[in-house]
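Engineer: Just a sequence and a predicted model for now, questions to come.
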Amino acid sequence: MRSILIISLLSCFFAAHNAKVFSKCELAHKLKAQGMDGFHGYNLANWVCMAQYESDFNTQVVNKKNANGSSDYGLFQLNNKWWCKDNKYPSANACNIMCSKFLDDDINDDIRCIKRVVRDPNRMSAWKAWVSHCKNKDLSQYLAGCNL
């Protein structure tokens, strides 16, 4: 019993260790370094706004409440029906990656995938939170004070 408790506590520690919650400016700098400013016509503020409303900048968020039974993973809430594979739901896996890779603090693979998503016909409208909260809005607040 004691060893199960120790293993459980260690598992929680390692899971928390891999979690990352970005600040808006930290994320903006990372996205800029990865060429996202102006990528397919979307400036950094669009990406930062979308991430805030999708995950509140938290890499460990998993949304399992989609009406079709699919789930969304990570900072950019990438869906297991279209973009990644989780062995729980049939997937097109267009980003050719396991969904669990979107839950760690290394967002380079997440960025590669969002570049793939935005090349599709839906572009940024693939993210409902972006449509509801960011599209055609003044997004200057998302980069304010970031010294970009």
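Structural biologist: Looks like it came in fine.
Engineer: Every contact and neighbour count from this point should use C-alpha atoms.
Structural biologist: Fine.
Engineer: From the contact counts, what lies against the lengthiest helix in the chain?
Structural biologist: Secondary structure of the chain per DSSP state H: the longest helix is helix 2-18. On a contact count with 3 or more Cα pairs under 8 Å, 6 or more residues apart in numbering; DSSP states H and E, helix 2-18 meets no helix or strand.
Engineer: Next one for the comparison:
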Amino acid sequence: MFGVSMRALVVFALGVLGFSLAEGRVVTKCELRQRLFQVIATLPQSAQQSGLKADDIVAKIVCHAEQGSNFTTSLITQVAAEKGQHGAVASTEPPHARNRRHSNQGQSSGENDGVWAMYGLFQLSSPQFCSSGENATPNICQTSCSNFIDDDITDDISCVLKILTDLLENGFRSEHWNELKKMIKVMFQEKCRAVQAKEYFAACQ
């Protein structure tokens, strides 16, 4: 009897452990701040000329990650697409109303008609910024969406940096102007627009 109970306990423990590992990890605000500061210096000179300060840019990006994914690396959010004059655009419904799940296969689901998927820490969308395997264009960051839902946030940060660099260097002349503009509007959303780095990162001092 004891042996059966122990086996059941072990199976249960392994199941919980396996689920936990599949859930990815939660990045801390301070860790993300530090990682972003390491790369933000590589932004073009035009960023400084535009009056944007590095700490303010970082604060808004980190705030976006907090609002969008609650700092969860493996989050996939499915959103209904709205049809506009330029085609489908991501739904503007609040994050808590969206259909969310965590990847447990290391691969995300594809997009159905009228549905988009947003991936990982920064909730980057497919096929705009990554490929889910069904549609590889425009795939601005030239990567698989599965790279946005693992524990390594290097790909996620590189994609965000690419978005910022493209906009700052090329503006409306960018090949992907519409996609980049929409992403920046989401990233610098109203809840994050007035965030001040000093107060927002007070616990990181």
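Structural biologist: Sure, I can see it. Worth saying up front: this structure is predicted, and the values here are computed from it rather than measured.
Engineer: quick one on the thing from earlier: how far away from the center of its chain is the longest helix of structure 1?
Structural biologist: Relative to the mean C-alpha coordinate of its chain, helix 2-18 of structure 1 is positioned 25 Å out (Cα atoms, centre = their mean, to the nearest Å).
Engineer: Show me the helices in structure 2, by range?
Structural biologist: 2-22, 29-40, 45-49, 54-69, 154-170, 177-187, 190-193, 197-200.
Engineer: ranking those helices by burial, who's on top?
Structural biologist: helix 54-69 (a mean of 22; mean count of other Cα atoms under 10 Å).
Engineer: What range does stretch 143-150 of structure 2 cover in structure 1?
Structural biologist: Aligned by TM-score structural alignment, stretch 143-150 of structure 2 falls on residues 97-104 of structure 1.
Engineer: Could you pull out the buried residues of that stretch?
Structural biologist: Neighbour counts over stretch 97-104 of structure 1 (16 or more other Cα atoms under 10 Å) mark 97, 99, 101-104 as buried.
Engineer: ditto for stretch 83-93 of structure 1
Structural biologist: Result for stretch 83-93 of structure 1 [16+ other Cα under 10 Å]: buried residues 83-86, 91, 93.
Engineer: Residue 93 is in contact with residue 113 of structure 1, correct?
Structural biologist: No - here residue 113 of structure 1 does not reach residue 93: they are 10.2 Å apart, not a contact under Cα atoms under 8 Å.
Engineer: which neighbours do those two share?
Structural biologist: residue 83 (Cα atoms under 8 Å, 6 or more residues apart in numbering).
Engineer: Show me the residue at the heart of structure 1, geometrically.
Structural biologist: With distances taken as Cα atoms, centre = their mean, residue 76 lies nearest the centre of structure 1, 1.9 Å away.
Engineer: Tell me the counterpart of it in structure 2.
Structural biologist: Under TM-score structural alignment, residue 76 of structure 1 pairs with residue 122 in structure 2.
Engineer: Need the nearest residue in space to that match, chain neighbours excluded.
Structural biologist: residue 65 (5.0 Å; Cα to Cα, 6 or more residues apart in numbering).
Engineer: one step back: figure out which of the helices of structure 2 is closest to residue 118 of structure 2.
Structural biologist: Comparison of these against residue 118 of structure 2 by Cα to Cα identifies helix 54-69 as nearest, at 9.5 Å.
Engineer: Which strands or helices does that closest one pack on?
Structural biologist: So helix 54-69 of structure 2, by 3+ Cα pairs under 8 Å, 6+ apart, packs with helix 29-40, helix 177-187, helix 190-193, helix 197-200.
Engineer: Please report how far the match of residue 76 of structure 1 lies from residue 75 of structure 2.
Structural biologist: Relative to residue 75 of structure 2, residue 122 of structure 2 is positioned 9 Å away (Cα to Cα, to the nearest Å).
Engineer: How about residue 181 of structure 2?
Structural biologist: 23 Å.
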